[in-house]
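Visitor: Sequence and predicted structure, then a few things I'm wondering about:
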Amino acid sequence: MKQGTAQGNEPDATVIEDEPTAVDPLGDGDRLAADQAKKNYAKVGSARPTTLLYTYGPGAVIDLPHFTIMPVGLDDWERIWRRRDSAPVTVHAPRLLETVQLMLGHQVGELRRFPWQPTRPGRRREGDDLGVPARIFPQWLRCTGCDLLAPVSRFVAGYSNTHPYRPDQAVFEHLDCPGRGRRRSGSRPTGSAGRKQGKRRSPCVPARYLLACPTGHLDEFPYDWWVHEGAHCTKAPNPELEMRDTSQRGATAIISCRACGASRPMSQAQGEEGRSRLPRCRGRHPHLGIFDPQGCQAEPRVMLVGASNLWFATTQSIIDMPRLDPAEVERDRVAALGRALGEDRETVGEDVPMARMLLKRGDAEAVGLLGLSNAELIGLLRKLAAPAESEEARLRRREEWNPVDLLVPEWNYLQQEPSGERHEDPASGLVVSPRRLGEMPSGVDRVLAVDRLRKVNAVLGFTRIDDFDRIDDTGARLVPLARGGCPTWVPATEDRGEGIFLQLDEQAVAAWEARVLVSPLWAAHREAHRRNVERRFSETAKEVNPDERFVPPRYWLVHTLAHALIREMAMSSGYGAASISERIYAWVASKSRPAAAGMLLTTTASDSDGTLGGLVALSAPDRLAQVVDAALTRMMRCSSDPVCTRRVPQDPEDFLHGAACHCCTMVSETSCERANRFLDRRLVVPLTGGYTVDGRTVTSADLAFFRDVRLG
């Protein structure tokens, strides 16, 4: 029997069960495929690549219509590719790969796409053998008909998933469910009523409680242990449990043992006091199918299956642009040479003729090396044979790494004036066009239209309980994607789209920044950030210096302006505001990088929707001037004024924004790279009235970068 086709053009989820005797849809699908049966045991749902990257990647819990699953680690993805002869599809992004290697180790050799391929017309079942492997998790289910709480193996006889085109119909059912009436009476109805009741099939849903710890472990909640308060049932070795809900808020379930009558509410597991009643963390990583051999000393806590802090992806992304640094260009050439030589690199040595012969068989980047001289090729061969960077040196570089380092090459390339009206780089596919400023407000220095771009995203791991930027012991808290903690590849996606690059005048920004740094408003924002770090960082994180995590005033300026432009452009570009995202280049000068103050507003998608041209059309001089002017004017008013205008964080407040709210400045989470933090309209345009800091009223107009904006 053949496997079924998943819905939509997205990667599929394939279930791998812990117990081979319970449910093995992938194995069943392979066996059915041999019999050419059109069934659908292997596929249970679908998800978009961006969802699997940012929201529901390996280790997360995905809520399907009838049960929940967890994408497993990268070790199990290999068996998916082994089902066909072709090799996994890789993503070429050297700059991003270097960053991944810096974070995870030099054993990471490539970025791979998800195991999926689009179907072609007339080939609806093409790609059915691919999909993202996952396991049922949590594996405790509750019958909706009689409240029976049991492992999935109890309900395996009621598992059905056979429709070839409807993987969403996969469901576990409790066969011969007696219903709540029989359970309460304790007797079995007789006659026709009993026969009718005996044929009842009740769907089962996941038991919604889990145990998680700050170091990233996740485990099933020990219901049997909990209801018997750490002991065993005195009436039966494997007693039946049930889960009943009350009408109260919070943890409303009550767990009961049908054998001995013991009962205990889940509310006792909540809060600081409830943590002391929970068992020790077992150090389990269910996505890897392993337990930490060293155990875990962290204090676990109860979490719901759908909790938003159950999984935080740690990702890195780049806009693919040509390399300008000679050292980076040389590293790319050495990598291309290494790919072409493969296992023959030791045999080649410094044999240039043999190296040229192998380069002819390589990829396009390797073929491009044939134009180098013999001396240049020998230099690359020697670099390739040189010892690799030591692990100690890599860890030292990682300690010194700053996320800004990933943006600096992009900023440097965007500073180059395009060589023509439409300059295209064949390697990256980037297309940029210069634009005149037109009647742009004073302070905007330069505009580029990015007609076509490629954004590459990779997931490195994930954290639980606390987001990655809320911890400081990244080496210990980052949950790995593969067993052993050393993946040889990581999942990556490619998005293509368009954008507009705006650069502010550096001299004007520096002069404005000097005024802001000595203002009472900036002192209030800095103190609020310190309070925020002290209260909201992970309780298990190392000590951090709040000032090192605080962004400079120019970031607030560019970030707030970017939000205003996103909201304004959405009204004219044909894209929704949630489809336009920002990439902020704003940092002060240092020994390793020049100062930057600019933004790249983009819209990208994994298909052609990101290249419709609606955003680039707004880069025309007169049109963009109108958009910027309208955005600045609109920013001067807010329907929440005067409350929004006067907002300044004062002790004990610790919010990271000033005169900004969802009515005037904040945008969708898909658009903002900082979760709507570090925003203040006062720093961009003059606002009416003033603000109060430490009992003093200060005028807002003095801090505006665009001081000549007038209300229309």
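Guide: Sure thing, it's come through.
Visitor: Only C-alpha atoms from now on, for both contacts and neighbour counts.
Guide: Fine.
Visitor: what are the ranges of the strands in the stretch 551-700 of the chain?
Guide: Listed in chain order, the strands of the stretch 551-700 of the chain (DSSP state E, counting those that start in this stretch) span 581-587, 596-605, 690-693, 696-699.
Visitor: again with the stretch 1-150 of the chain
Guide: Under DSSP E, counting those that start in this stretch, the stretch 1-150 of the chain gives strands at 12-15, 43-46, 62-63, 68-71, 90-91, 110-112, 132-136, 140-143, 148-151.
Visitor: Columns mean neighbour count and distance to Pro353 on top of these, output as CSV?
Guide: Output for the strands of the stretch 1-150 of the chain, formatted as CSV (neighbours: other Cα atoms under 10 Å; distance: least, Cα to Cα, whole Å):
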stretch, mean neighbour count, distance to Pro353
strand 12-15, 27, 47
strand 43-46, 27, 50
strand 62-63, 20, 54
strand 68-71, 26, 47
strand 90-91, 17, 29
strand 110-112, 21, 28
strand 132-136, 25, 44
strand 140-143, 26, 64
strand 148-151, 22, 64
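Visitor: Export these to CSV and append columns for distance to Arg280.
Guide: What follows is the strands of the stretch 1-150 of the chain, written out as CSV (distance: least, Cα to Cα, whole Å):
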stretch, distance to Arg280
strand 12-15, 29
strand 43-46, 33
strand 62-63, 26
strand 68-71, 23
strand 90-91, 41
strand 110-112, 37
strand 132-136, 23
strand 140-143, 19
strand 148-151, 21
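Visitor: and Leu370, helix, strand or coil?
Guide: helix (DSSP: H, G, I helix; E, B strand; the rest coil).
Visitor: just to revisit the earlier point, most tightly packed of the strands of the stretch 551-700 of the chain?
Guide: Greatest average neighbour count among the strands of the stretch 551-700 of the chain goes to strand 596-605 (a mean of 24), per mean count of other Cα atoms under 10 Å.
Visitor: okay, the angle between it and strand 581-587?
Guide: 160 degrees (axes from the mean of the first three to the mean of the last three Cα atoms, to 10 degrees).
Visitor: can you give me the helices in the stretch 301-450 of the chain?
Guide: Assigned by DSSP state H, counting those that start in this stretch, the helices in the stretch 301-450 of the chain fall at 326-341, 345-348, 352-359, 364-367, 374-385, 391-400, 408-414.
Visitor: With mean neighbour count as added columns, please give those helices in JSON lines.
Guide: Below are the helices of the stretch 301-450 of the chain laid out as JSON lines (neighbours: other Cα atoms under 10 Å):
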{"stretch": "helix 326-341", "mean neighbour count": "18"}
{"stretch": "helix 345-348", "mean neighbour count": "14"}
{"stretch": "helix 352-359", "mean neighbour count": "18"}
{"stretch": "helix 364-367", "mean neighbour count": "18"}
{"stretch": "helix 374-385", "mean neighbour count": "16"}
{"stretch": "helix 391-400", "mean neighbour count": "13"}
{"stretch": "helix 408-414", "mean neighbour count": "19"}
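Visitor: Below is an additional structure, to be compared with the one above:
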Amino acid sequence: MIRGKIRRSQLVAPFGPGAMQVLADGTSVITAGLDHWFIPGERLDQEEFRIHEWRLERHLGVEALYTPPDYRDSFRSSPDQYNTKLQVPVLRFPAWSFCPRCRALTQHPLHLADRPRCTNPNCPRQKASWAPFLAQVPFVALCERGHLQDFPWVEWVHRAVSPSCRSPKLKLRTSGGGTLASQRVVCETCHKDRGLEGITSVERPNQGDKDETTYLTAHLEDGTEFSCRGAMPWLGLATAGQPCGEPLRGSLRGAANVYYALVKSSIFIPEASSTGVDPRVLEALEEQTIARARANARGVLDDGEVLTASRLRRTARKNAFRLEKFTDEQIEAALSILEGPAAASTELTADADGDQAPFRQQEYTRIRDTIDSTELVVREQEADSANDVGRLVSRVRLVEKLRETRVLWGFNRIFAESSNPDTAARMALLRRRTPEDGESWLPAYTVLGEGIYLELDPELLVQWEVAPSVQNRLVPIAQRFQMVAQERHLVERQVTPRLVLLHTLAHLLINQLTFECGYSSASLRERLYVSPGTDGMNGLLIYTAAGDSEGTLGGLVRMGQPERFEEVLKNAISNSRWCSSDPVCMDSHGQGPDSCNLAACHSCALLPETACEEFNRFLDRGLVAGTLDDPGLGFFSSLA
């Protein structure tokens, strides 16, 4: 039996449905769809894994969010224990394997439970007491729509979409080189052979033509295109019913472009103001067992009927003791917040253009003020900042407690972003059958942490960003990104001085905080709130992103106090004036990922990919602290 262990959060990213991974015994497997994550049965209580995040549920149009199940042995559990022996299924993929000794290619079913051995009677090791284990082939084929299939070995070697060879016997031979040209597939039945050079490449039929195809699609058979068949092996589908029609591209199975998880994140904010309500009551109502009872009671209420305290106590049954110390009036006041009309008044829809600003506007509105709730605690600084800092930074908030929820809502292949995002099509890739009404859900997990929120002075920011010198500084980035967006199928967007300034400032502060408060750069994360105009968003949140491994003991929040924050900010700005790679870094006209950075490199402003929202693009120290030729160009030049 093929088995393996994995962290639950990794089943959201990077090993969600449709993603491949290699187990400890060397077997390559692909995570199955959501249809079989929770198998209905007597001992299943799926509500135990429920994550309550109302904004993401409405934004993505699903009924619920669940954490991936954890495995529990039944012999260690009590007789009334639920959710035992839950496992996330995987399938063995690629289905083709080769013998390391005789190089014979063999195909096996996806549901094969054991590691296969070579059955070739001519294999040299067959004469020994055991046959060698087969190794899975290193190549697969995929398309931009998210489909994935085995590399077409039979069709490729015979140079035909429908080969005439009756019983092909294939071998994968290598000449020992490190390129695809050294790999050849041979058919011993008809004595045909063909190299694998070019199977991963893209080409355009005519020079200057925007439509592109792939070498595999165009050259598998001369005069005939071999396009994608729509295979989805993680769902057990060899085809999608109808041919996909997209160009098919070969790839190494471990290549980074085989799977890009599409994850949506949200900072939890209360559904309504909790003024006048005892926070202990809200905490009790949001506790896992009581929240489950609320959901069960809500499901049997008639239209217009209100959930009462007495009904909730009856529904909670043996867990009703958690509500004993509160009166019915206290509980119903809290229920009016959590279950009342205000909770359902906000309707959010997925953004067709991929713009995150509308979704984050609500976070921005709430987090810039003080909040004291069970999941989000935001405080003001104990004192105002000094004049030189307070003139530029108009607001600083200490986020003593926050909860971030990350949801997997789909995935891409080949390109990390899509120029034509289709939320419904990407969600459909996660499951084989369309869920019935009221049963749609997505996998998610939560991270608890702390953070610092800061906001720039809006009037000074508008005056600065319209300056001609600032606008001209961004021309190389904007032009380069426009070219890259067309070549790499990225979502086109406007690169503004505000975005580059806030993004670079976040990176500089994170790098400085790693020295000041002890967190590693991979443990901190940025969250940008950017939209144009004087009344637009112009804030950023730096928060802990790995609370389970390094803890959240208040170290980051303490750095937000005035005397410490001023020192951190000034040191970050001062250090940004000079990089160890200057003057090359500062005078650059395009460097970093996709050449979409100016004065930003690994020595000064880049961060681990997990900490950055923009793939380390749109960075420039010059707009923060000024350049060598124009020291006054930066927004924070007066602090440098």
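Guide: It's in. Just so it is clear, the model here is predicted, and its values are computed rather than measured.
Visitor: Fetch the TM-score of the aligned pair.
Guide: Once superposed, the chains reach a TM-score of 0.81 (TM-score structural alignment, normalised by the length of structure 2), with 588 aligned residues with a Cα RMSD of 4.0 Å.
Visitor: Which of the strands of the stretch 1-150 of structure 1 sits closest to Cys638 of structure 1?
Guide: Closest to Cys638 of structure 1 of the strands of the stretch 1-150 of structure 1 is strand 62-63 (Cα to Cα; 38.0 Å).
Visitor: matching residues in structure 2 for that closest one?
Guide: Using TM-score structural alignment, strand 62-63 of structure 1 corresponds to residues 21-22 of structure 2.
Visitor: picking that back up, now tabulate the strands of the stretch 551-700 of structure 1 in a markdown table and tack on distance to Ser373 of structure 1.
Guide: Shown next, in a markdown table, are the strands of the stretch 551-700 of structure 1 (distance: least, Cα to Cα, whole Å):
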| stretch | distance to Ser373 of structure 1 |
| --- | --- |
| strand 581-587 | 38 |
| strand 596-605 | 38 |
| strand 690-693 | 66 |
| strand 696-699 | 65 |
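Visitor: quick one: which of these is nearest Gly179 of structure 1?
Guide: Closest approach to Gly179 of structure 1 among the strands of the stretch 551-700 of structure 1 (Cα to Cα): strand 596-605, 48.0 Å.
Visitor: That closest one maps to which residues in structure 2?
Guide: Here strand 596-605 of structure 1 aligns to structure 2 at residues 537-546, judged by TM-score structural alignment.
Visitor: Stretch 208-226 of structure 1 too?
Guide: Aligning stretch 208-226 of structure 1 against structure 2 (TM-score structural alignment) gives residues 138-156.
Visitor: hmm, who's touching that stretch?
Guide: 94-96, 161-163, 168, 170, 185, 194, 220-221, 228, 230-233, 238, 246-254, 258, 411-415, 426, 429 (Cα atoms under 8 Å, 6 or more residues apart in numbering).
Visitor: Now check structure 2 for the residue matching Ala259 of structure 1.
Guide: Ala259 of structure 1 maps onto Thr189 in structure 2, by TM-score structural alignment.
Visitor: Please go through structure 2 and pick out the longest strand.
Guide: Assignment by DSSP state E gives strand 393-412 as the longest strand of structure 2.
Visitor: List the buried residues of it.
Guide: Judged by neighbour count using 16 or more other Cα atoms under 10 Å, the buried positions of strand 393-412 of structure 2 are 393, 395-412.
Visitor: so where is it in structure 1?
Guide: Using TM-score structural alignment, strand 393-412 of structure 2 corresponds to residues 444-463 of structure 1.
Visitor: what's the mean deviation for that stretch versus structure 2?
Guide: Superposing on structure 2 and averaging over aligned pairs (mean Cα distance after the TM-score superposition for structure 1), stretch 444-463 of structure 1 comes out at 1.4 Å.
Visitor: what residue of structure 2 matches up with Glu568 of structure 1?
Guide: In structure 2, the residue matched to Glu568 of structure 1 (TM-score structural alignment) is Gln512.
Visitor: Name the nearest residue to that match, ignoring sequence neighbours.
Guide: Distances taken as Cα to Cα, 6 or more residues apart in numbering place Ala572 nearest to Gln512 of structure 2, at 5.7 Å, with adjacent residues excluded.
Visitor: Contacts only, for the aligned partner of the one you found in structure 1.
Guide: Following TM-score structural alignment, the counterpart assigned to Ala572 of structure 2 within structure 1 is Ala631. Neighbouring residues of Ala631 of structure 1 by Cα under 8 Å, 6+ apart: Ala564, Leu565, Arg567, Glu568.
Visitor: How many neighbouring residues does the third one have?
Guide: Read it as Arg567 of structure 1. When counting by other Cα atoms under 10 Å, one arrives at 21 neighbours for Arg567 of structure 1.
Visitor: Would you reformat the helices of the stretch 301-450 of structure 1 as TSV and include distance to Gly485 of structure 1?
Guide: Shown next, in TSV, are the helices of the stretch 301-450 of structure 1 (distance: least, Cα to Cα, whole Å):
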stretch	distance to Gly485 of structure 1
helix 326-341	24
helix 345-348	28
helix 352-359	34
helix 364-367	31
helix 374-385	26
helix 391-400	15
helix 408-414	29
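Visitor: so how far is Glu47 of structure 2 from Gly198 of structure 2?
Guide: As judged by Cα to Cα, to the nearest Å, Gly198 of structure 2 and Glu47 of structure 2 stand 50 Å apart.
Visitor: Distance from the chain centre to stretch 352-371 of structure 1, please.
Guide: Here the centre of stretch 352-371 of structure 1 is set off from its chain's centre by 37 Å, with Cα atoms, centre = their mean, to the nearest Å.
Visitor: Report the contact partners of the aligned partner of Thr665 of structure 1 in structure 2.
Guide: Residue pairing (TM-score structural alignment): Thr665 of structure 1 is matched to Ala605 of structure 2. Residues counted as contacts of Ala605 of structure 2 (Cα under 8 Å, 6+ apart) are Thr504, His507, Leu508, Asn511, Leu619, Arg621.
Visitor: Let's see that with 6 Å instead.
Guide: Neighbouring residues of Ala605 of structure 2 by Cα atoms under 6 Å, 6 or more residues apart in numbering: His507, Leu508.
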